[in-house]
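Peer 1: Okay, here's the prediction I keep looking at, along with the sequence it came from:
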Amino acid sequence: MRNGRFITFEGGEGAGKSTQIRRLAAALRAAHAREVVTTREPGGTPLAERLRAIILAGKARDLGDFGEALLFSAARIDHIDRIIRPALARGAYVLCDRFADSTRAYQGARGGAGENMLTTLERVTLDGVRPDLTFILDLPPEVGLARAEKRRGQGGIDRFEGEAVAFHAVLREKFLEIARAEPERCRVIDAVKPEEDVAEAIFSACREKWPHTSTEEKKWA
């Protein structure tokens, strides 16, 4: 039985996913009596965090796009089993910074992992756990990479931030393709706008998706 609500945040580098998750989590906690769980991919569990460190350090790059997709999927299976599925069963809101759409977009951007292989891998990995609502934070890659560099400061770039701008342009289109293919689930948000405007667009979409609340919840703000 699943009673919770699963919301994912997707987009390229520097799109502001983590910031918007924090804002939505705070708004949901203020408006509802439900538990709110925030998590991320790759990551969320000790095993998945170890795999995250390996992938983002570029140590799995020689495995190729499909090899990286397999590692992401291994992390995702552990994440679903230990964090996401139990939280949804409890009736919680689960807000996740990246999920399966990121694997489809990133590992599919160069064409090294075939669409059919990624689709099959996704189906096996998710085992029926899919987002109810996905926000794709959209912005030009040059803007996102500049934001990521500013956020990073003197720290080193990770595996994907180091890709050429052309890769990030293809990545952006991959996310938009996903949104066009699944309009009932996906909402494209203009992430170039000020943080407050982006947050309001996200919260408005949640109100639209779930306009009615149960007796134990407060009214939407």
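Peer 2: Nice, thanks for sending it over.
Peer 1: all contacts plus neighbour counts: C-alpha atoms, from now on.
Peer 2: OK.
Peer 1: In contact with the residue positioned nearest the centre of the chain: list those residues for me.
Peer 2: With distances taken as C-alpha atoms, centre = their mean, the residue of the chain nearest its centroid is Arg98 (1.8 Å). Residues counted as contacts of Arg98 (C-alpha atoms under 8 Å, 6 or more residues apart in numbering) are Thr8, Phe9, Glu10, Gly11, Arg40, Glu41, Pro42.
Peer 1: and which of the residues you listed is nearest to Phe167?
Peer 2: The nearest member of these to Phe167, counting by C-alpha to C-alpha, is Gly11 at 13.4 Å.
Peer 1: so what's the closest one up against?
Peer 2: Contact partners of Gly11, counting by C-alpha under 8 Å, 6+ apart, are Lys17, Arg98, Ser102, Ile136, Leu137, Asp138, Arg172, Phe175.
Peer 1: any idea how far it is from Leu47?
Peer 2: To Leu47, Gly11 is 24 Å away according to C-alpha to C-alpha, to the nearest Å.
Peer 1: How about Asp138?
Peer 2: From Asp138 to Leu47 the distance is 30 Å (C-alpha to C-alpha).
Peer 1: out of the two, which sits in the more crowded spot?
Peer 2: The neighbour comparison of Asp138 against Leu47 (other C-alpha atoms under 10 Å) goes to Asp138, with 24 against 15.
Peer 1: what about versus this one:
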Amino acid sequence: MGKFITFEGPDGAGKTTVLKNVVERLKTSKFEMADFVITREPGGSKVSNQIRDIVLNQVDANIDINTEVLLFAAARRQHVVEKIVPALTDGKTVISDRFLDSSVAYQGGGRQFGLDKVLDINQYATGGLEPDVTFYLKLEPEVGLKRINTTRTGEINRLDEENMNFYRRTVKAYDQIIESNPQRFVVVDANRPLPQVVDEVWSKFLNVM
């Protein structure tokens, strides 16, 4: 079996940008890119991307919380069976921009659905699959929201438009997840300039490979 590595963090932490930089370094390193599968959630497969369009659409802002949780889990299920597990079975390293922890933090904590309830639903959806290593970019919610509003030029989705209390609950939920799984997480301070964050993540990434 290959290794499963995920990247997590609150909105504005620069997670996706850091991951892109890590991938660029991989291309010029000793590693063979054919041994890696880079993916994201929600998404990662045709069906999962279609679900992504539903749950993150700014117009459809009145999705019931139960529906939202189940849709994220459904997208994850398809992602796991169609892309992640086959790649791991082939001995490849799978790197995903978000996974189960995001649902537990955002829906369980941010939406106040309940961390354990979201975890139970997603344990069924993933068949118990968990990452081997999770890089968490730690950032205060106030800083993250400011970054979203002032610097983000890419996708702005429905979750980016929540209030500050939502983000505080989400970050608190992440802290609880990390406290329960300290051996799995590599926590990186994302308050610093991007090059410093990328350098630290890359160094620690090499240590876990």
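Peer 2: Arrived safely, thanks for sending. Not measured: the values here are computed from a predicted model.
Peer 1: so of the contacts of Gly11 of the first structure, which ones are in strands?
Peer 2: Of the positions in the contacts of Gly11 of the first structure, Ile136, Leu137, Asp138 sit in strands, assigned by DSSP state E.
Peer 1: Strands along the second structure, start to end?
Peer 2: For the second structure, the strands defined by DSSP E cover 4-8, 36-40, 93-97, 133-138, 185-189.
Peer 1: now the fourth one, how far from the chain's geometric center?
Peer 2: For strand 133-138 of the second structure, the gap between its own C-alpha mean and the chain's C-alpha mean amounts to 9 Å (C-alpha atoms, centre = their mean, to the nearest Å).
Peer 1: hang on, the earlier thing: could you dump the strands of the second structure to a markdown table with distance to Gly144 of the second structure?
Peer 2: A markdown table is the format used below for those (distance: least, C-alpha to C-alpha, whole Å):
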| stretch | distance to Gly144 of the second structure |
| --- | --- |
| strand 4-8 | 13 |
| strand 36-40 | 20 |
| strand 93-97 | 17 |
| strand 133-138 | 10 |
| strand 185-189 | 12 |
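Peer 1: closest one to Ile63 of the second structure among those strands?
Peer 2: Of all those, strand 36-40 sits nearest to Ile63 of the second structure, with 22.0 Å by C-alpha to C-alpha.
Peer 1: Check which residues of that closest one are buried.
Peer 2: Using 16 or more other C-alpha atoms under 10 Å as the test for burial, strand 36-40 of the second structure gives Phe36, Val37, Ile38, Thr39, Arg40.
Peer 1: Now check the first one against the first structure: what is it aligned to?
Peer 2: Aligned by TM-score structural alignment, Phe36 of the second structure pairs with Val36 of the first structure.
Peer 1: how near is its match to Arg123 of the first structure?
Peer 2: Val36 of the first structure is 26 Å from Arg123 of the first structure, by C-alpha to C-alpha.
Peer 1: again with Thr38 of the first structure
Peer 2: Note on Thr38 of the first structure: its distance to Arg123 of the first structure, by C-alpha to C-alpha, is 23 Å.
Peer 1: can you check Arg34 of the first structure too?
Peer 2: 29 Å.
Peer 1: where do the helices sit along the first structure?
Peer 2: Using DSSP state H, the helices of the first structure run over residues 17-31, 46-56, 64-79, 85-89, 100-106, 115-126, 141-152, 165-181, 195-209.
Peer 1: Tell me the mean distance between the shortest one and the second structure once they are aligned.
Peer 2: Same thing as helix 85-89 of the first structure. Taken over the aligned residues, the distance from helix 85-89 of the first structure to the second structure averages 1.3 Å (mean C-alpha distance after the TM-score superposition for the first structure).
Peer 1: Sort out which residues of that helix are buried, please.
Peer 2: The neighbour-count check on helix 85-89 of the first structure (16+ other C-alpha under 10 Å) flags Arg85, Ala87, Leu88 as buried.
Peer 1: What is the neighbour count of Thr153 of the second structure?
Peer 2: By other C-alpha under 10 Å, the residues close to Thr153 of the second structure number 8.
Peer 1: Same question for Arg151 of the first structure.
Peer 2: By the criterion of other C-alpha under 10 Å, Arg151 of the first structure has 11 neighbours.
Peer 1: Next: Gln107 of the first structure.
Peer 2: Residues near Gln107 of the first structure, counting by other C-alpha under 10 Å: 23.
Peer 1: Also the one 10 residues further on?
Peer 2: Around Met117 of the first structure sit 12 other residues, with neighbours defined as other C-alpha under 10 Å.
Peer 1: Against Arg104 of the first structure, how distant is it?
Peer 2: From Met117 of the first structure across to Arg104 of the first structure, the span is 10 Å (C-alpha to C-alpha).
Peer 1: Same check on Thr8 of the first structure?
Peer 2: Distance of Thr8 of the first structure to Arg104 of the first structure, given as C-alpha to C-alpha: 14 Å.
Peer 1: With Pro183 of the first structure instead?
Peer 2: 17 Å.
Peer 1: Glu177 of the first structure now?
Peer 2: Using C-alpha to C-alpha, Glu177 of the first structure is found at 11 Å from Arg104 of the first structure.
Peer 1: ok, and the closest non-adjacent residue to the equivalent of Ser18 of the first structure over in the second structure?
Peer 2: Taking TM-score structural alignment, Ser18 of the first structure has Thr16 as its aligned residue in the second structure. Counting by C-alpha to C-alpha, 6 or more residues apart in numbering, Thr16 of the second structure lies nearest to Asp97, which is 6.6 Å off, once chain neighbours are set aside.
Peer 1: burial of the one you found, as a residue count?
Peer 2: Asp97 of the second structure: 22 neighbours (other C-alpha under 10 Å).
Peer 1: Verify the stated contact: it with Gly44.
Peer 2: No. Look at Asp97 of the second structure against Gly44 with C-alpha atoms under 8 Å: they stay out of range, at 9.7 Å.
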